[in-house]
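J.: okay, here's the prediction I keep looking at, along with the sequence it came from:
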Amino acid sequence: MTRFPFRFDPTYRLPALVFGIVPATAWVEVDDQELRARFGPWSLRTPRSNISSATETGGFSFVKTAGPAHLSFTDRGVTFATNGARAVCVQFHSPVRAIDPTGRIRHPGATFTVADPPALLAALEER
C-alpha cells in the first residue's frame, strides 16, 4: 500500500480545518486491489479494476475548491482539494460513493490534490 498525502496551500488550510480536513485526515492510498481516499469526514473506496483513466489537471479557482469536498453539478464528479495548482483526476467505469453517505449521489470521477501527482499517476498505472 502506498499513501499519497495532500499538498496544503496556506490559503486552503483554514477553510479545510473548519471541516476537519488536516494532513492526518487527507490522503489517497493505492494497493494492488483498491484505491482509497479520505478527506476529513468524506471517503471514497473502489476496486482498481473500476478505474478507467487518470490524468493530471489543475488551475482550479479557490472559490470552487477550498473547504469541504465539492460536487460538480455539471458531471457529478467529486473534488477533494487543498490547493488549486495540481491534481489527479480519476475516472471510473461505475460511479462511486463519496460525498453522500447514503449513496444516492454517485460520482463518475474524483479529483485529488495530492502532493505528488506524477507519483499517484504512476501507482495507478501499475497493474
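T.: Happy to help now that I have it. Numbering: from 1, shown residues only.
J.: CA only for contacts and neighbour counts going forward, please
T.: OK.
J.: so how many other residues sit close to the residue lying closest to residue 82 once chain neighbours are set aside?
T.: In this structure, residue 82 finds its nearest non-sequential neighbour in residue 8, 4.9 Å apart by Cα to Cα, 6 or more residues apart in numbering. For residue 8, the neighbour count with other Cα atoms under 10 Å is 20.
J.: tell me who's in contact with residue 8.
T.: By Cα atoms under 8 Å, 6 or more residues apart in numbering, residue 8 lies in contact with 23, 82-83.
J.: for the nearest residue to residue 26 once chain neighbours are set aside, which residues are in contact?
T.: Among residues not flanking residue 26 along the chain, residue 39 sits closest, at 4.4 Å (Cα to Cα, 6+ apart). With contact set as Cα under 8 Å, 6+ apart, residue 39 has these partners: 21, 25-27, 69, 80.
J.: next one for the comparison:
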Amino acid sequence: MAEARFRFAASRAVWWLLAPFGVRPGNAWLALSEAELVVRFGPWRLRTARDNVLDARRSGPYRWWRVIGPHLSLADRGVTFGTNAAAGVCVRFATPVPALLPGRWLRHPGLTVTVADPDGLVDALRRRSP
C-alpha cells in the first residue's frame, strides 16, 4: 500500500481561528502507510505503528467547542485534532501514544480526527494487506 494522505475538513473561518496556534491547511493532515499512522496538526504530531491501531469508526456530529482545535479528553485521555463538528474518525490504540505533550508524560489511548473523508480513512485503517 502506498502512503495515503487525508486532509482535515474546515471552513475558512475555522482555519482563521486555528492560525494563531500554528495550524494551517498545509500542516494539518493524516498519513497512513503499511507501516505507520502519522498525524500532523500544526505543531502537534502523533506517530504510531500501523499494528498499534486496534479499530476505527466514524463518529460525530460533535459540539463545536469540544472538537475544534487540539483537545484532551478528561474522561479517557484521548486526543482530538478537530477542524469541524460534522464528522470524524475515532481511532483506538493497543498501546497509548504521545501527541499533545513532548516525551512520554501524557499518552493517549485514542485519537479523534476530523478529516475530509472519514469513511475513506475508516476503510483504509480496516484494510490489511494479505
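T.: Happy to help now that I have it. Quick caveat, the model's predicted, so the values are computed rather than measured.
J.: strands along structure 1, start to end?
T.: Counting by DSSP state E, structure 1 has strands at residues 2-5, 26-30, 34-39, 42-47, 51-58, 70-71, 78-80, 86-97, 106-112.
J.: which part of structure 2 lines up with the first one?
T.: Residues 4-7 of structure 2 are where strand 2-5 of structure 1 aligns, taking TM-score structural alignment as the criterion.
J.: got the contact list for that stretch?
T.: By Cα under 8 Å, 6+ apart, stretch 4-7 of structure 2 touches 25, 28-33, 115-117, 121.
J.: could you do stretch 120-127 of structure 1 as well?
T.: With Cα under 8 Å, 6+ apart, stretch 120-127 of structure 1 has contacts from 4, 30, 32, 48, 54-56, 88, 114.
J.: excluding sequence neighbours, find me the nearest residue to the counterpart of residue 117 of structure 2 in structure 1.
T.: Mapped onto structure 1 by TM-score structural alignment, residue 117 of structure 2 lines up with residue 116. Leaving aside its sequence neighbours, residue 116 of structure 1 sits nearest to residue 4 (Cα to Cα, 6+ apart; 7.3 Å).
J.: gap between the one you found and residue 112 of structure 1?
T.: Distance of residue 4 of structure 1 to residue 112 of structure 1, computed by Cα to Cα, to the nearest Å: 10 Å.
J.: can you give me the distance of the aligned partner of the residue nearest to residue 26 of structure 1 in structure 2 to residue 51 of structure 2?
T.: Correspondence of residue 39 of structure 1 to structure 2, assessed by TM-score structural alignment: residue 41. Distance, residue 41 of structure 2 to residue 51 of structure 2, using Cα to Cα: 22 Å.
J.: check residue 86 of structure 2 too.
T.: On the measure of Cα to Cα, residue 86 of structure 2 and residue 51 of structure 2 end up 28 Å apart.
J.: and for residue 36 of structure 2?
T.: For residue 36 of structure 2, the distance to residue 51 of structure 2 - Cα to Cα - is 8 Å.
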